[in-house]
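S.K.: Please find the sequence and the predicted model below.
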Amino acid sequence: MHPFGPEATSAPHPLYARLREEAPAHEFAVAPNFNAWLITRHDDARRALNDPRLSKNVSGAPIRTSGGWPVELRAAMDSHMLSNDPPAHTRLRRIVSSAFTARRIADLRPDVQRISDELLDGFAGRDEVDLIGEYAFPLPLAVICELLGVPMDDRDSFRAWSNTIIASALAQGDALAAATAMNDYVRELVERKRAQPDHALLSALVTAADDGERLTEDELTSLVFLLLLAGHETTVNLIGNGVYLLLSHPEELARLRADRKLLSPAIEEFLRYESPVKTATLRIATEPVEFGGVTVPAGAVVMVSLLSANHDPQAFADPERFDPARADNQHLAFGHGIHYCLGAPLARLEGEIAFNGLLDRFPKLRATQPLDELIWRPGALLRGLDRLPVMLS
């Protein structure tokens, strides 16, 4: 069975258990004329995520040069931290960190609460909603737009572009048109923020510098793409997957309703058990790298399975048991090392508010269909449901 095929999409955990047992690294065909090595064990994954021999500069990989995307557009989308190694990565992360501070994230709490409340208010008088499309998706998108300073009137366009790009990131046609439109919009927005700065993150990024060196236009637009597509989508899946897990384990849902102090460790268990990012972004081996006696050759593309690593029995006691009170939960859902997700605190904040809102308002929340009939979205990168229809009362 292929690790990114239909059966593995709906039920990945048994397959990953078998892969972990068989070997520390496996070579698979990801696309025509494009193979990659998949790392599945926790210790190997942790090491691979921070190994300087596994470069994040994958611009020459076949999967990055296919699809007919113009070079200029790729530069506007890929000139961010996740696509660079030190020293370029160090410079970019330092500039972004100077603007994307813990204080800025903490100050977003009232906005996140307001957005969550408004979305939940919209469910008044309704018996059934799709929690993905009507809550898990719009909440973090609105937060990202608030964070960046995207005007309210433009947010529907942002949502449409985001939906199209995520649904078909390697295709031509609609996805290419959406990426082009978003790039044009972001460049114009940057110019507006430069001329009329405000207190939002994008204005701070326009003026932030490292030893006097500011972000280039491509770096600015790439960062917006990264925040919108990567940061937003992971939170969608955190909320959707977390609700799915609670509905799958009603006794744990009841415990959480009774004791909200369990919410913080529960969010970490959501992140571990159904990791929002299934596989870390691509790396290329700049020299041979060994994993448990298996050598990945120089020039090979490497993919790290965060979902598999987070179910490794060598790292987690009874990993197939969903345990919202799990202690010392050293999951890799946000990565590890120098590329550890800068937006992790924001995702946790959004998760806390999102789950508290649902638990407070809907004591009879339940699924409208058998949970094993829900559809998981295909693809190698993300782990999330297509829809999650629920009854509210």
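M.R.: Looks like it came in fine. Numbering: from 1, shown residues only.
S.K.: Please make it C-alpha for all contacts and neighbour counts, starting now.
M.R.: Fine.
S.K.: Please work out how many residues are found near the nearest residue to Leu229 once chain neighbours are set aside.
M.R.: Once flanking residues are discounted, Leu229 sits nearest to Ser162: 6.5 Å by C-alpha to C-alpha, 6 or more residues apart in numbering. Using other C-alpha atoms under 10 Å, Ser162 has 22 other residues around it.
S.K.: how about Ser162, what does it touch?
M.R.: Ala178, Leu228, Leu229 (C-alpha atoms under 8 Å, 6 or more residues apart in numbering).
S.K.: for Pro12, same thing?
M.R.: Pro3.
S.K.: Might you specify the subset of the contacts of Ser162 located within strands?
M.R.: Applying DSSP state E to the contacts of Ser162, no entry is found in strands.
S.K.: mind listing the helices for the stretch 1-150 of the chain?
M.R.: For the stretch 1-150 of the chain, the helices defined by DSSP state H, counting those that start in this stretch occupy 6-10, 12-22, 42-49, 62-65, 71-78, 88-99, 102-107, 109-121, 131, 138-148.
S.K.: Go ahead and name everything in contact with the third one.
M.R.: Applying C-alpha under 8 Å, 6+ apart, the set of residues contacting helix 42-49 from outside is 24, 39, 54, 291, 304-306, 308-310, 312, 314-315, 332, 335-337, 339.
S.K.: Quick check, central residue of the protein?
M.R.: Thr234 (2.8 Å; C-alpha atoms, centre = their mean).
S.K.: Please, where are all the strands along the chain?
M.R.: Using DSSP E, strands in the chain cover 25-31, 34-39, 54-55, 128-130, 209-210, 213-214, 283-285, 289-291, 294-296, 301-304, 366-367, 389-391.
S.K.: quick one: Ser59 from Gly242, how far?
M.R.: The gap separating Ser59 from Gly242 is 34 Å, by C-alpha to C-alpha, to the nearest Å.
S.K.: more neighbours, the two?
M.R.: Gly242 (24 against 15).
S.K.: my guess is the more buried one meets Tyr273, correct?
M.R.: No: the pair Gly242 and Tyr273 does not pass the contact test of C-alpha atoms under 8 Å, sitting 9.1 Å apart.
S.K.: Just the buried ones from the contacts of helix 42-49, in PyMOL syntax?
M.R.: A single PyMOL command is used to select the members of these judged buried by 16 or more other C-alpha atoms under 10 Å:
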select buried, resi 24+39+54+291+304+305+306+308+309+310+312+315+332+335+336+339
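S.K.: hold the first one in mind and look at this next one:
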Amino acid sequence: MTEVAQPQVLSWPLKRACPFSPPSEYKALREEAPISRVRLPSGMQVWAISKLKDIRTMLTDPRFSSDRHQPGFPLIAEGVEAISGFRASLNEMDAPEHGPKRREVLGEFTLKRIQTLRPRIQQIVDDQIDIVLSSGLPVDLVSTLALPVPSLVICELLGVPVRDQEYFQTRTQAMISRTFSHDQRRQAFDELLDYFDELVTEKEKNPADDLIGRLIAKQRAEGGVRHREIVELGFLLLSAGHETTASMISLGVVALLEHPEQLEKIVADPRKTMDAVEEIARYFTVAEAAGARVATADVELGGVLIRKGEGVIPLSSLGDRDPEAFQNPDTFDIERGAKNHIAFGYGIHQCLGANLARMQLQIVFDTLFRRIPCLHLEGSLDEMPFKDDSEVYGLHELMVSW
């Protein structure tokens, strides 16, 4: 067990020199010191883990807590990560508390349950592609397709009025963008939390057949509605349930158009689209900081001593490019067949909505390239506004034509 001596502490995150690859400085870390100290935008120094096996070990070790109120938890930026009195429901719970709470809503996200949403998701995608086709060229695929589809789907699932779509989109984007000040991020957080408080209050009076309504009815039958718990769960599902999927849609379109030989495979055989979805998820790993933890005891990990109270972040994009786990990991190959990536997390906090995200991506890619077979990018990769300023990697805008 060793203490790592590192003469220079790198900052995290660094801007990607290539939009399709993690920063080269982090690749060097994986080769030279897979568990190293990095400095966050908040000024904190924490441990960064870059090998897939070490990340998986950390995410399944109960001595690493996901509770953001624990001393030493990695605060990515000075903003809304650890606000007194707020818990992002499942996202901040450790075992044994986490298991029963997750099981309360797990039934809403089983593959069988999600399959019942397929016709509605297909209709939403078709409607948005109608808007794309009726727009003047070039058209921004982020604002017309990539963002509206998951936003409308999560609205449908939770019972959030569609008319409020723009309201929660702007607040969510403010919360995850590092270009916003502390006060702006906090204001966006407060406004979105207040929104859900009002929404749940209304649904307690008039429960509907949606996720929030069914949860209210279930808790009422068990003895009483836990209002704050439902507010925080709704907040988590809404804020996390559309931005990551939107990013994977836009990045996936770019990756497929930039690799036409891969696109041809799914056009010729749509059965391969789900393989493409897995590869897109692995290749980009858009929500890298989602696995942040803090040690609650001294832990040896990968031969390095991590002390109690020290923060840890998994460099998940590096883990998903680990040559020890993936052959030719920097190659975009939809026939790779690798499902051992951690783009949707790992362990007890694996993304609750992974099945829903996969289905949306599959339907979007199959429908988009069938209905607009001549789709092409406007401009080069170097000209595209990638989200290097956000905690969810993606594109601010994606201009296309046909």
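M.R.: Nice, I can see it. Quick caveat: nothing in here was measured; it's all calculated off a predicted structure.
S.K.: closest one to Glu252 of structure 1 among the strands of structure 1?
M.R.: strand 366-367 (13.5 Å; C-alpha to C-alpha).
S.K.: tell me what that closest one is packed against?
M.R.: Strand 366-367 of structure 1 makes packing contacts with strand 389-391 when contacts are defined by 3 or more C-alpha pairs under 8 Å, 6 or more residues apart in numbering; DSSP states H and E.
S.K.: okay, the angle between the lengthiest helix in structure 1 and helix 138-148?
M.R.: As assigned by DSSP state H, the longest helix anywhere in structure 1 is helix 174-195. With axes from the mean of the first three to the mean of the last three C-alpha atoms, to 10 degrees applied, the angle from helix 174-195 of structure 1 to helix 138-148 works out at 40 degrees.
S.K.: Need the residues that contact helix 174-195 of structure 1.
M.R.: 69, 73, 76-77, 150, 158, 161-162, 164-165, 167-169, 202-203, 206, 217, 220-221, 224.
S.K.: Going by neighbour count, which of those residues are buried?
M.R.: 69, 73, 76-77, 150, 158, 161-162, 164-165, 202-203, 206, 217, 220-221, 224.
S.K.: In helices, which of those residues fall?
M.R.: Filtering those for helices - DSSP H - leaves 73, 76-77, 158, 161-162, 164-165, 202-203, 206, 217, 220-221, 224.
S.K.: Just name the closest of those to Asp372 of structure 1, please.
M.R.: Thr164 (26.6 Å).
S.K.: Identify the residue of structure 2 aligned to that closest one.
M.R.: Residue pairing (TM-score structural alignment): Thr164 of structure 1 is matched to Ala174 of structure 2.
S.K.: Its match against Phe180, yeah?
M.R.: Yes: counting by C-alpha under 8 Å, Phe180 is a contact partner of Ala174 of structure 2 at 6.4 Å.
S.K.: Can you tell me what Ala106 of structure 1 aligns to in structure 2?
M.R.: By TM-score structural alignment, Ala106 of structure 1 lines up with Gln115.
S.K.: cool, Arg383 of structure 1 as well?
M.R.: By TM-score structural alignment, Arg383 of structure 1 lines up with Tyr393.
S.K.: contacting residues around its match?
M.R.: Ser247, Phe284, Val286, Ala287, Phe386, Lys387.
S.K.: again, only using 10 Å
M.R.: 19, 243-244, 247-248, 251, 284-288, 386-387 (C-alpha atoms under 10 Å, 6 or more residues apart in numbering).
S.K.: next one: Pro34 of structure 2
M.R.: Applying C-alpha under 10 Å, 6+ apart, the residues near Pro34 of structure 2 are 26-28, 47-52, 54, 302, 304, 315.
S.K.: Quick one, which of those are buried?
M.R.: Tyr26, Lys27, Trp47, Ala48, Ile49, Ser50, Lys51, Leu52, Asp54, Gly302, Val304, Leu315.
S.K.: closest to Ile334 of structure 2 among the residues you listed?
M.R.: Leu52 (20.0 Å).
S.K.: ok, back up a step: determine which stretch of the helices of the stretch 1-150 of structure 1 is the most buried.
M.R.: helix 138-148 (a mean of 22; mean count of other C-alpha atoms under 10 Å).
S.K.: sorry, back to before: show me what the residue nearest to the centre of structure 1 aligns to in structure 2.
M.R.: So Thr234 of structure 1 corresponds to Thr244, using TM-score structural alignment.
S.K.: list the contacts for its match?
M.R.: Leu147, Pro150, Thr285, Val286, Ala287, Phe344, Ala357, Glu391, Val392, Tyr393, Gly394.
S.K.: ok, now with 7 Å
M.R.: Val286, Ala287, Val392 (C-alpha atoms under 7 Å, 6 or more residues apart in numbering).
S.K.: Of those residues - the most surrounded one?
M.R.: That'd be Val286 among the contacts of Thr244 of structure 2, by other C-alpha under 10 Å, with 26 neighbours.
S.K.: Per the alignment, name the residue of structure 1 opposite that residue.
M.R.: That one, Val286 of structure 2, aligns with Pro276 by TM-score structural alignment.
S.K.: same check, this time on Val125 of structure 2
M.R.: That one, Val125 of structure 2, aligns with Ser116 by TM-score structural alignment.
S.K.: was I right about the match of Val286 of structure 2 contacting Leu238?
M.R.: Yes: judged on C-alpha atoms under 7 Å, Pro276 of structure 1 makes contact with Leu238 at a distance of 5.6 Å.
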